[in-house]
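Visitor: Fold the stuff below for me.
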Amino acid sequence: MPSTDAAPLTPLALSEDLPPATVMPIWTPEGPMALWRSVGGTLSLAADRCPHRGMRLSHGFVRGEALSCIYHGWSYDQGGRCLRIPAHPDLEPPASIRVATGSVLEAGGVIWRARADDPSLPPDFPGFVPLRSLSFAVSRDVISRTLGGESAGPGILKGTLAGSAVILLCAEQAEGTSLIHLLAPADATLDQRIAVSRAAETLRRAAETGTTEAAA
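Guide: Sure thing, here's the model as predicted:
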């Protein structure tokens, strides 16, 4: 697997979707990864494959400050080093047993894939808060054309849904699909947020079917 620090700054997930002591699967240009948050709240990113039998670590569980594989319970710290092999409790795992890791940042309720060698900080979106994430079975370009908005930077679209200004953080996924993190006005009412959420689903249908069904 190539170095996981080669990818540019990319939105991965919303903070509220990854509470302490949880792990979730994500996709990056390097391949599938496991994004997890320790009991203490520390974010970590690891290759989604246990070196032992290849089981996906995103199917595992978090205990304390370690991520454990669900298959045989091998545990890894936030730097990817193997801490414990339950079948051999007295064995100190060799340093060679480890999983590749990546860098992540968290800002404004969004978790970003970062580069260890790049000091860039995630963009700031004053007046907007995360609303939800949606998977689209089309590329970012198709979503942009369907939305009819404007680009505000790499992978960042500004537009209107249900009469409200919105920001879409677009992360390209495998096989031409996309993951969208939707930001809505911070002062939007509950009814307005519901309307924006429903309009986002309409946008998805329009983008995936190639129709002109209005989302705004």
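Visitor: Please count neighbours and contacts with C-alpha atoms only from this point.
Guide: OK.
Visitor: Could you pull out the buried residues of whichever strand or helix holds Arg205?
Guide: If you go by DSSP states H and E, Arg205 is part of helix 190-209. The neighbour-count check on helix 190-209 (16 or more other C-alpha atoms under 10 Å) flags 192-193, 195-197, 199-208 as buried.
Visitor: next up, for comparison:
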Amino acid sequence: MPQNIAPAWIPVALSTDLPVASVIPARLKTASLAIWRAQSGAVSAVADRCPHRGMRLSHGFVRGEALSCIYHGWRYGKSGNCLAIPAHPSLTPPEAIRVATYRAGERDGVIWVSAEEVAADMPSNEGFVGLRSITLSATAETLAACIGADLIEDAIDWAIDGMRARLLTAPSGEDGALLVHLLIDSSATKAQKIAASTALETLRRQAEAAANRGEAA
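Guide: Below is the predicted model:
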């Protein structure tokens, strides 16, 4: 199991961003991942690199319960093993050909990844729904300071015009970027969703401005 991301559940995407039979990229500190959803709906996470020629698997495609590389079509299962090599249809791929896998799952509309084989339960966000995700150049502490809220286990509770909202944060890449998922009350109206999305953009500008001034770093 790869050990280059933190040993805890990390929010990498919203469930709505990963339809059935699709794959998306995710960046975490020193790990680039391909997150994919099989036809059955199961979510998997693998290193974003095909062992054959190094092509990003997040550029690939999902058919049934397998993820295929866009380059030469090498097909991988949920456990990371190579299932088939189109150029050699009669060959049974050896077990040594496999892509590194991460533990993945989803709860309350959020997709989580863990580097641990056995981890605690995924965090609960019952009563919220995912609205959108952004990446910004500021720390989670700076983000929390901008709205006068507490950062608790990489989550920030936020009231937007009296409506409940929550920000889930995770480091994204080696450049210090921060991935932020906005969750809002599941009873929110369309107008409230628009207002929340606008508020998030304003918060992004405030946090990046504060980071540039060296505040709450």
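Visitor: rewinding a little: once aligned to structure 2, how far is the helix holding Arg205 of structure 1 on average?
Guide: The superposed helix 190-209 of structure 1 is, by mean C-alpha distance after the TM-score superposition for structure 1, a mean 0.9 Å from where its aligned residues fall in structure 2.
Visitor: correct me, but Ser139 of structure 1 touches Ser178?
Guide: Yes - contact between Ser139 of structure 1 and Ser178 holds when scored by C-alpha atoms under 8 Å: they sit 5.7 Å apart.
Visitor: Mutual contacts of those two, please.
Guide: A shared contact of Ser139 of structure 1 and Ser178, defined by C-alpha atoms under 8 Å, 6 or more residues apart in numbering, is any residue touching both; here these are Glu172.
Visitor: Could you check how many residues crowd around the closest residue to Ile97 of structure 1 other than its chain neighbours?
Guide: Across the structure, with C-alpha to C-alpha, 6 or more residues apart in numbering as the measure, the residue nearest Ile97 of structure 1 apart from its sequence neighbours is Cys82 (5.7 Å). The tally of other residues near Cys82 of structure 1 (other C-alpha atoms under 10 Å) stands at 24.
Visitor: After superposing, tell me the mean distance of the host helix or strand of Cys82 of structure 1 to structure 2.
Guide: Cys82 of structure 1 belongs to strand 82-84 when elements are defined using DSSP H and E. Compared with structure 2 after fitting, strand 82-84 of structure 1 has a mean deviation of 0.8 Å; criterion: mean C-alpha distance after the TM-score superposition for structure 1.
Visitor: what element comes up after that strand heading to the C-terminus?
Guide: Tracing the chain C-terminally past strand 82-84 of structure 1 and defining elements by DSSP H and E, one meets strand 101-107 next.
Visitor: Touching that next one from outside, list them.
Guide: 4-5, 15, 43-47, 79-80, 111-116, 121-122, 124.
Visitor: Looking at the buried residues of helix 190-209 of structure 1, which is nearest Ala66 of structure 1?
Guide: Ser197 (34.9 Å; C-alpha to C-alpha).
Visitor: Let me know the distance separating that closest one from Val142 of structure 1.
Guide: To Val142 of structure 1, Ser197 of structure 1 is 19 Å away according to C-alpha to C-alpha, to the nearest Å.
Visitor: do Ser103 of structure 1 as well
Guide: Distance of Ser103 of structure 1 to Val142 of structure 1, computed by C-alpha to C-alpha: 29 Å.
Visitor: and if you look at Thr160 of structure 1?
Guide: When distances are taken as C-alpha to C-alpha, Thr160 of structure 1 and Val142 of structure 1 turn out to be 16 Å apart.
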